[in-house]
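Asker: With the input below, show me the fold.
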Amino acid sequence: MSRIGVITFPGTLDDVDAARAVRYAGAEAVSLWHDDADLRGVDAVVVPGGFSYGDYLRAGAIAARSPVMGPVVEAGRAGMPVLGICNGFQILCEAGLLPGALVRNHGLRFVCREVGLRVEADTAWTSAFTVGQQITVPLKSGEGRYVADDATLDALEAEGRVVFRYTEPAPNGALRDIAGISSADGRVVGLMPHPEHAIDALTGPGTDGLGLFTSVLSRITAPPPPMAARA
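Answerer: The predicted structure is shown next:
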């Protein structure tokens, strides 16, 4: 059985939900603590949402320098699938695995609502979807506005690294309505909305989010695809 690590930092609050999503997908969820020096032989990693270290300094800034993130960064750069959700997306940007940053929402308001997302790219975490498919998942964040300089945004667009886009004007003011992006090889993905809260119709808006977790199981042992194959 594939083993997917789920990290817990002080202040993390969605690790239990992420682990549940991993189990729903058919994998073993392995708990990783922020002070762990290694990844315990997992096949993939989920960096879940919450308010790691109370969002002091900047959201995700302290967590990105936790001991566990050293091996996560190394493994992610070597091709291990890594998914960052909400605060996890912030952490991956702060750690340098993904470009850009997440800043305070437009209007300085915390947004908590269901949102529509359009799948824009085939990655290790989206292979269960078709490009152009629309899904519905919850969004809950105060610092979810994705920003980057124009050169970075243009490169993400040109390289097919915009993974999710809001189907309506981004409620947080994210540039180009970007809800999620990937690394160049498509194996590291970060998104602001919460797919782990949309895996069961009894507890969320539906089951659309489960596709992210089932997707990675088919890619764990596969080599990173060339960019040409993802275009």
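Asker: from here on, contacts and neighbour counts on C-alpha atoms
Answerer: Fine.
Asker: Now do the helices in this structure.
Answerer: Listed in chain order, the helices of the chain (DSSP state H) span residues 15-25, 69-78, 87-94, 150-158, 210-217, 227-230.
Asker: Show me what counts as buried in the second one.
Answerer: If I follow you right, that is helix 69-78. Within helix 69-78, the residues scored as buried using 16 or more other C-alpha atoms under 10 Å are 69-70, 72-73, 75-77.
Asker: Quick check: the farthest pair among those residues?
Answerer: M69 and R77 (12.0 Å; C-alpha to C-alpha).
Asker: Could you also give me the structure for this second sequence? I'd like to compare it with the first:
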Amino acid sequence: MSAKLGVIVFPGSNCDHDAYHALAHIMNAETTFLWHKDTDLSDIDFLLIPGGFSYGDYLRSGAIARFSPIMQSVIQFANQGRPVLGICNGFQILLEAGLLPGAMLHNEQLRFVCKHTHIRCETSDTLFTRNIVPGSVLQVPVAHGEGNYTTDQDQLKQLQDNDQIVFRYCNEGGETTDEANFNGSIDNIAGICNTNRNILGMMPHPERAVEKLLGSDDGKQIFESVLEELAVA
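Answerer: Down below sits the predicted model:
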């Protein structure tokens, strides 16, 4: 029996159809939309929280979505060790829900940034990166105004010591320079996982990098890793 993937839709989500297309049409996986008022995730094997502007980003990005009816089920799903991927606004929602540590600030230059960028994979020890060699550079687009990841020094050290930093912003050659860190994130962080390694939050959009026609298919490596993990689970 094949795995079933769920893409959550909040009022204001605008990357939900991109995520569905990547999973259903490019990866050929059984995929369904989940409305923010749904609470039954019993037949879902993998959850994707997409990007966008849930609830108009009022208060803070992800602050209201965190209280949607589905989120209690998402928390239970994640705490059972089942895989959850939050992309862009999805990452922000995971932070607001306490499923990942840290917080998001406005981009350092206080500008919305939409462009292709490069990220370096720091670890293959997650179900999302099991097929990606550490040090590999992926070209993946970004589109956010509040992607400046921050945390305190103690938590940063824990992320570093526990190998929880999954992606860092870098240049094409894989160097984590200040220039490559366009939003000002601490330690060039572009994505992190939890200590159980079943939750990944990342600001770049791998679902928009699954077809060479659109500039890159590097994002497929993340979804291939997930689907292979689900196949052997």
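Asker: mind checking which of the helices of the first structure is nearest I4 of the first structure?
Answerer: helix 15-25 (7.1 Å).
Asker: Give me the helices and strands touching that closest one, please.
Answerer: strand 3-8, strand 28-33, helix 210-217 (3 or more C-alpha pairs under 8 Å, 6 or more residues apart in numbering; DSSP states H and E).
Asker: tell me the most buried of the ones you listed?
Answerer: The highest average neighbour count among those, using mean count of other C-alpha atoms under 10 Å, belongs to strand 3-8 at a mean of 25.
Asker: Distance from the chain centre to it, please.
Answerer: 13 Å (C-alpha atoms, centre = their mean, to the nearest Å).
Asker: with the second structure superposed, average distance for that strand?
Answerer: Strand 3-8 of the first structure: mean distance to aligned residues in the second structure after superposition is 0.4 Å, counting by mean C-alpha distance after the TM-score superposition for the first structure.
Asker: Which elements pack onto that strand?
Answerer: Strand 3-8 of the first structure packs on helix 15-25, strand 28-33, strand 44-47, going by 3+ C-alpha pairs under 8 Å, 6+ apart.
Asker: redo that, cut-off 6 Å
Answerer: Applying 3 or more C-alpha pairs under 6 Å, 6 or more residues apart in numbering; DSSP states H and E, one finds that strand 3-8 of the first structure contacts strand 28-33, strand 44-47.
Asker: Could you tell me the angle between that strand and helix 69-78?
Answerer: Relative orientation of strand 3-8 of the first structure versus helix 69-78 (axes from the mean of the first three to the mean of the last three C-alpha atoms, to 10 degrees): 140 degrees.
Asker: what stretch of the second structure does strand 3-8 of the first structure fall on?
Answerer: Aligning strand 3-8 of the first structure against the second structure (TM-score structural alignment) gives residues 4-9.
Asker: Format the buried residues of helix 69-78 of the first structure as CSV; extra columns: distance to P171 of the first structure.
Answerer: Shown next, in CSV, are the buried residues of helix 69-78 of the first structure (distance: C-alpha to C-alpha, whole Å):
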residue, distance to P171 of the first structure
M69, 30
G70, 33
V72, 30
V73, 30
A75, 33
G76, 30
R77, 31
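Asker: And D43 of the second structure? What does it align with in the first structure?
Answerer: By TM-score structural alignment, D43 of the second structure lines up with G41.
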